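K.L.:
what follows is a protein structure lacking sequence information:
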């Protein structure tokens, strides 16, 4: 009998080996683009800062220099937060597409993000603004509720439902959570506090957010990579995966925990930012194929780059005012979503 541990995946075929060899080069180029975009993000804003001043602030920081203070306390935390949130949303979307075998899955589309928003609204109404850590825990709880609802629906109906129908169910769930959030905000007069999470933005981010996101990204990505091979096999079908000795329940729970961590942390800091988890996995899949061992890390890199660039655009569209970064990502994501929803092909 053939050893399951030695079973070849589609991504191990010779036709995929070239893409696998190119993954390292793509990662290096992606990291380079992220570095360049971070420098641009630090320099651009209501006050333009020269690259020489940015470099000088790194190596010879002057506490009395206003530009150096601006760079260290505002610009750098914001740029790093954008990169980390972009990575979390991209990885969460990649995992959800793998778990549900739904090419339209994205935390902002199928209810997970809005579940966090509802939990935050409840927290603001009954607990108050309080500590950010309390808000973070509420966001995790809301993300968990949304994720459980989506996975429960996919488990009950998985062989009798199309990806588009599942996405419509998720959209209905998002609408319900959003309506409940709005009702709670209006009744308890916390609309102004909650409006930030509905708009989605990165203004006001601090080093605290970076220190929270960094371990969250590491833990979430580690869990995702742990099940990456199983996700690749799962794309071949649950029956095939079971026949190859894969524990679907184990993969589902580990993936669910990863999505809850990533989505909950992102929403608690930046609010509802959509479509990164939808667009990025498909773009990366075209470059490296269906191997989740490559999809997940490269999606994290591409997501980080996309949100940093989107945040730059949000600040430059109508200076000195800021456009919500969620509006910028929607300009890319909505056409892509409509294109995918019209496709009649199965999930790749």
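P.N.:
Structure received. It should be emphasised that the depicted structure is a prediction, and the values quoted were computed from it without experimental measurement. Residues are numbered from 1 along each chain as shown.
K.L.:
alpha carbons only for contacts and neighbour counts from here, please
P.N.:
Fine.
K.L.:
just give me the residue closest to the centre of the protein.
P.N.:
Central residue of the chain (Cα atoms, centre = their mean): residue 89, 0.2 Å from the mean position.
K.L.:
so that one sits against residue 264, correct?
P.N.:
No: using Cα atoms under 8 Å, residue 89 makes no contact with residue 264, being 9.9 Å away.
K.L.:
one more to weigh against that first structure:
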């Protein structure tokens, strides 16, 4: 019964998400909607809610995998430079492929996200002692350097406004016809589940992985590829969602432990719940206007992140 509570909560929240917004859609009138209400529901509300559920699960699971690959609880795509590297890829796509499709932009973002993540992994390998708090700080600094490069060239080529509006984490522009790329992350989540046991072993270190007969480098590479695909797709379709990949895996691991086979599904569900709640808040705090959901996620996430950092420093 306890395991069904998160699922039931997510279902109820997704239903609630369908009926909250500037355009009133009374839940009691669901079977007798007028033309405008029906258009809003199927063109924007349903795609938006689906995107919320998938993006929340994807970023949370990506953070969980990255924490196992780096053996650090405070690492995620947003604190390891992955998202910033994907942003650099987006800038390159805008400069060299200005008329390219969203699929082309996603491919370029994926390549840069993967290369940036590999570079971050190499950086932390040379860190002395690999302090739990030092690794995410190095990741944040690395991400800030990449972000500064992106901002500089975006200003130089007058793309800063385009970049900012494109990459700001918001679901207000999600509609039928411009969000379907996010479905690419669904098979990524399935593969993550299939490799959950391997990622758990990899999280115990290279020597242990090799001792039990596992090809550490191959599994590590698969993990990095999955993270890069997921991060780039979410960035291109939704934008940045700070701290989500850090706080959700940590909170879930406090309750269920560190074995990915046991925690991955709950991490995905909890990430979806958190993002749906954040998006609902973004719609009701200052009606009829919407706040960017990244602002809500960042505010709540940074508060929880600081608590997790303090707890980690005490251990």
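P.N.:
Yep, that arrived. Quantities reported herein were computed from a predicted structural model and do not represent experimental measurements.
K.L.:
where does the TM-score land?
P.N.:
Remark: TM-score between the superposed chains equals 0.93 [TM-score structural alignment, normalised by the length of structure 2]; 314 aligned residues with a Cα RMSD of 2.0 Å.
K.L.:
now do the same for the residue nearest to the centre of structure 1: its match in structure 2.
P.N.:
Residue 89 of structure 1 maps onto residue 59 in structure 2, with residues paired by TM-score structural alignment.
K.L.:
one step back: OK, contacts around the residue nearest to the centre of structure 1?
P.N.:
107, 262, 263, 266, 276, 277, 303 (Cα atoms under 8 Å, 6 or more residues apart in numbering).
K.L.:
can you check residue 308 of structure 2 too?
P.N.:
Contacts of residue 308 of structure 2 by Cα under 8 Å, 6+ apart are 247, 250.
K.L.:
corresponding residue for it in structure 1?
P.N.:
Per TM-score structural alignment, residue 308 of structure 2 is aligned with residue 340.
K.L.:
filter the contacts of residue 89 of structure 1 down to the buried ones.
P.N.:
Buried subset of the contacts of residue 89 of structure 1 (neighbour count, 16 or more other Cα atoms under 10 Å): 107, 262, 263, 266, 276, 277, 303.
K.L.:
turn the residues you listed into JSON lines, including distance to residue 191 of structure 1.
P.N.:
Below are those laid out as JSON lines (distance: Cα to Cα, whole Å):
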{"residue": "107", "distance to residue 191 of structure 1": "23"}
{"residue": "262", "distance to residue 191 of structure 1": "25"}
{"residue": "263", "distance to residue 191 of structure 1": "22"}
{"residue": "266", "distance to residue 191 of structure 1": "20"}
{"residue": "276", "distance to residue 191 of structure 1": "26"}
{"residue": "277", "distance to residue 191 of structure 1": "27"}
{"residue": "303", "distance to residue 191 of structure 1": "30"}
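K.L.:
please enumerate the helices of the stretch 51-200 of structure 1.
P.N.:
51-59, 66-70, 76-100, 112-126, 132-157, 163-187, 191-199 (DSSP state H, counting those that start in this stretch).
K.L.:
for residue 299 of structure 1, find the nearest of those.
P.N.:
Distance to residue 299 of structure 1, taken as Cα to Cα, is lowest for helix 76-100 among those, at 5.7 Å.
K.L.:
tilt between the closest one and helix 112-126?
P.N.:
120 degrees (axes from the mean of the first three to the mean of the last three Cα atoms, to 10 degrees).
K.L.:
what angle sits between helix 76-100 of structure 1 and helix 163-187?
P.N.:
Orientation note: helix 76-100 of structure 1 sits at an angle of 130 degrees relative to helix 163-187 (the same axes, to 10 degrees).
K.L.:
report the buried residues of helix 76-100 of structure 1.
P.N.:
Buried residues in helix 76-100 of structure 1, counted by 16+ other Cα under 10 Å: 76-100.
K.L.:
ditto for stretch 291-305 of structure 2
P.N.:
291-298, 300-302, 304-305.
K.L.:
give me every residue that touches residue 209 of structure 2.
P.N.:
201, 202, 215, 216.
K.L.:
and the last one, what pairs with it in structure 1?
P.N.:
Going back to what we said before, that points to residue 216 of structure 2. In structure 1, residue 216 of structure 2 lands on residue 248 (TM-score structural alignment).
K.L.:
can you report how many residues lie near that match?
P.N.:
For residue 248 of structure 1, the number of neighbouring residues by other Cα atoms under 10 Å comes to 16.
K.L.:
which position in structure 1 aligns with residue 77 of structure 2?
P.N.:
Checking TM-score structural alignment: residue 77 of structure 2 goes with residue 107.
K.L.:
same check on residue 161 of structure 2?
P.N.:
Aligning on TM-score structural alignment places residue 161 of structure 2 opposite residue 192 in structure 1.
K.L.:
what's around its match, how many residues?
P.N.:
Using other Cα under 10 Å, residue 192 of structure 1 is surrounded by 10 other residues.
K.L.:
distance of it from residue 129 of structure 1?
P.N.:
Using Cα to Cα, to the nearest Å, residue 192 of structure 1 is found at 12 Å from residue 129 of structure 1.
K.L.:
how far away is the match of residue 89 of structure 1 from residue 177 of structure 2?
P.N.:
Per Cα to Cα, residue 59 of structure 2 is found 22 Å from residue 177 of structure 2.
K.L.:
repeat that for residue 218 of structure 2.
P.N.:
Distance from residue 218 of structure 2 to residue 177 of structure 2, counting by Cα to Cα: 36 Å.
K.L.:
same check on residue 311 of structure 2?
P.N.:
Residue 311 of structure 2 is 44 Å from residue 177 of structure 2, by Cα to Cα.
K.L.:
what of residue 166 of structure 2?
P.N.:
In terms of Cα to Cα, residue 166 of structure 2 sits 16 Å off from residue 177 of structure 2.
K.L.:
higher neighbour count, these two?
P.N.:
Neighbours were counted for residue 166 of structure 2 and for residue 177 using other Cα under 10 Å; residue 166 has more, 17 against 10.
K.L.:
wait, the more buried one touches residue 234, no?
P.N.:
No: look at residue 166 of structure 2 against residue 234 with Cα under 8 Å: they stay out of range, at 11.7 Å.
K.L.:
can you tell me what residue 185 of structure 2 aligns to in structure 1?
P.N.:
Match for residue 185 of structure 2 (TM-score structural alignment): residue 217.
K.L.:
over to residue 228 of structure 2?
P.N.:
Per TM-score structural alignment, residue 228 of structure 2 is aligned with residue 260.
K.L.:
surely that match meets residue 144?
P.N.:
Yes: using Cα under 8 Å, residue 260 of structure 1 is in contact with residue 144, at 5.5 Å.
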